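Peer 1: Would you be able to build a 3D model of this:
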Amino acid sequence: MLENYFPILMFILVGLAVGVGPLVLGLLVSPHKPDAAKNSPYECGFEAFEDARMRFDVRYYLVAILFILFDLEIAFLFPWAVVLQEIGLFGFIAMMIFLGVLVIGFIYEWMKGALEWD
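Peer 2: Now for the predicted structure:
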């Protein structure tokens, strides 16, 4: 009866070894020589110059949302391409409508200047 659970136990043990092993190895092998440069806050390659709670420009969030939007577009294209033979003309037309709406949205954003950095 317990031999049925052996693969699950091995999966858990291998997962823990892959997850925890490099951390423990890094702690054991790495040199512990902290200095001012290593302990300083790092942000985008330059020194932090203001409070961490300062306001960000809305363009950062806009670019993040646009990235997620077009990343999801690609995520829908891969399964569609795999089953294109089975879904036929209806699936092809549905995906072209989907892509058309996304392209119209992309052109609108481009014309509004949402992709421009000043």
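Peer 1: Please count neighbours and contacts with C-alpha atoms only from this point.
Peer 2: Noted.
Peer 1: Next secondary structure after the helix or strand hosting residue 12?
Peer 2: If you go by DSSP states H and E, residue 12 is part of helix 6-29. Where DSSP H and E defines the elements, the next helix or strand beyond helix 6-29 is helix 36-39.
Peer 1: ok, residues contacting the helix or strand just after that following helix?
Peer 2: Counting by DSSP H and E, the next helix or strand C-terminal to helix 36-39 is helix 58-82. For helix 58-82, contacts defined as Cα atoms under 8 Å, 6 or more residues apart in numbering pick out 95, 99, 114, 115.
Peer 1: Filter the residues you listed down to the buried ones.
Peer 2: Burial by neighbour count, 16 or more other Cα atoms under 10 Å: within the contacts of helix 58-82 this picks out residue 95.
Peer 1: Counting by contacts, list what the helix holding residue 12 packs against.
Peer 2: The helices and strands touching helix 6-29, judged by 3 or more Cα pairs under 8 Å, 6 or more residues apart in numbering; DSSP states H and E, number zero.
Peer 1: Just the residues contacting that helix, thanks.
Peer 2: Applying Cα under 8 Å, 6+ apart, helix 6-29 has no contact partners.
Peer 1: related to what we said a few turns ago, out of the contacts of helix 58-82, which are inside helices?
Peer 2: Using DSSP state H, the subset of those located in helices is 95, 99.
Peer 1: Quickly name whichever of the contacts of helix 58-82 is closest to residue 35.
Peer 2: residue 115 (40.2 Å; Cα to Cα).
Peer 1: and for comparison, fold this next one:
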Amino acid sequence: MAIFLLGAVGVALGALATNWVLRPKRPQVGDQRETYECGLTTKGPTWVQFRISYFLYALIFLLFDVETVFLYPWAVKFQVLGLFAFIEMVIFIAILILGLWYAWKEGGLEWL
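Peer 2: Next up, the predicted model:
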């Protein structure tokens, strides 16, 4: 275990040392120090407060996106797994549909 710890510390310190050696010693002054926002200069205040509904919409999307990743391995081994795995997947999809129904009912999928 100590070898793995030393190896991890060595890799981290090696990466930092390599970065320190290869970095430019005198950074150029100019456009490189400006804030980059899609290539356009911002107009007006840049600290705009977004409504929480955008973040909730993104969280719901991530939740269902990550959960559907579990469907792929099941579909690949569907014929080998048998009836028990099929029933478990039906329960899993039912829970997903229940969560989608709840999010819809609470207005979590409304954009405005």
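Peer 1: And the TM-score, once the two are fitted together?
Peer 2: TM-score for the superposed chains, counting by TM-score structural alignment, normalised by the length of structure 2: 0.59, backed by 104 aligned residues with a Cα RMSD of 3.7 Å.
Peer 1: Same list (the contacts of helix 58-82 of structure 1) but as CSV, adding distance to residue 108 of structure 1.
Peer 2: Below are the contacts of helix 58-82 of structure 1 laid out as CSV (distance: Cα to Cα, whole Å):
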residue, distance to residue 108 of structure 1
95, 20
99, 14
114, 9
115, 10
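Peer 1: center of structure 1 - which residue?
Peer 2: Centroid-nearest residue in structure 1, with Cα atoms, centre = their mean: residue 68, separated by 8.3 Å.
Peer 1: Alignment lookup: that one to structure 2.
Peer 2: Residue pairing (TM-score structural alignment): residue 68 of structure 1 is matched to residue 62 of structure 2.
Peer 1: Same question for residue 42 of structure 1.
Peer 2: Residue 42 of structure 1 maps onto residue 36 in structure 2, with residues paired by TM-score structural alignment.
Peer 1: mind checking what residue 12 of structure 2 lines up with in structure 1?
Peer 2: Under TM-score structural alignment, residue 12 of structure 2 pairs with residue 19 in structure 1.
Peer 1: scratch that, residue 86 of structure 2 is what I was asking about
Peer 2: In structure 1, residue 86 of structure 2 lines up with residue 92, judged by TM-score structural alignment.
Peer 1: Run a quick neighbour tally on the match of residue 12 of structure 2.
Peer 2: Residue 19 of structure 1 has 11 neighbours, counted by other Cα atoms under 10 Å.
Peer 1: ok, it to residue 96 of structure 1 distance?
Peer 2: According to Cα to Cα, to the nearest Å, residue 19 of structure 1 and residue 96 of structure 1 sit 42 Å apart.
Peer 1: Residue 71 of structure 1 too?
Peer 2: 17 Å.
Peer 1: Repeat that for residue 18 of structure 1.
Peer 2: Taken as Cα to Cα, the span from residue 18 of structure 1 to residue 96 of structure 1 is 42 Å.
Peer 1: can you check residue 37 of structure 1 too?
Peer 2: In terms of Cα to Cα, residue 37 of structure 1 sits 53 Å off from residue 96 of structure 1.
Peer 1: Could you do residue 83 of structure 1 as well?
Peer 2: Per Cα to Cα, residue 83 of structure 1 is found 15 Å from residue 96 of structure 1.
Peer 1: same deal with residue 8 of structure 1?
Peer 2: With Cα to Cα as the criterion, residue 8 of structure 1 and residue 96 of structure 1 are 43 Å apart.
Peer 1: Enumerate every residue touching residue 115 of structure 1.
Peer 2: 63, 109.
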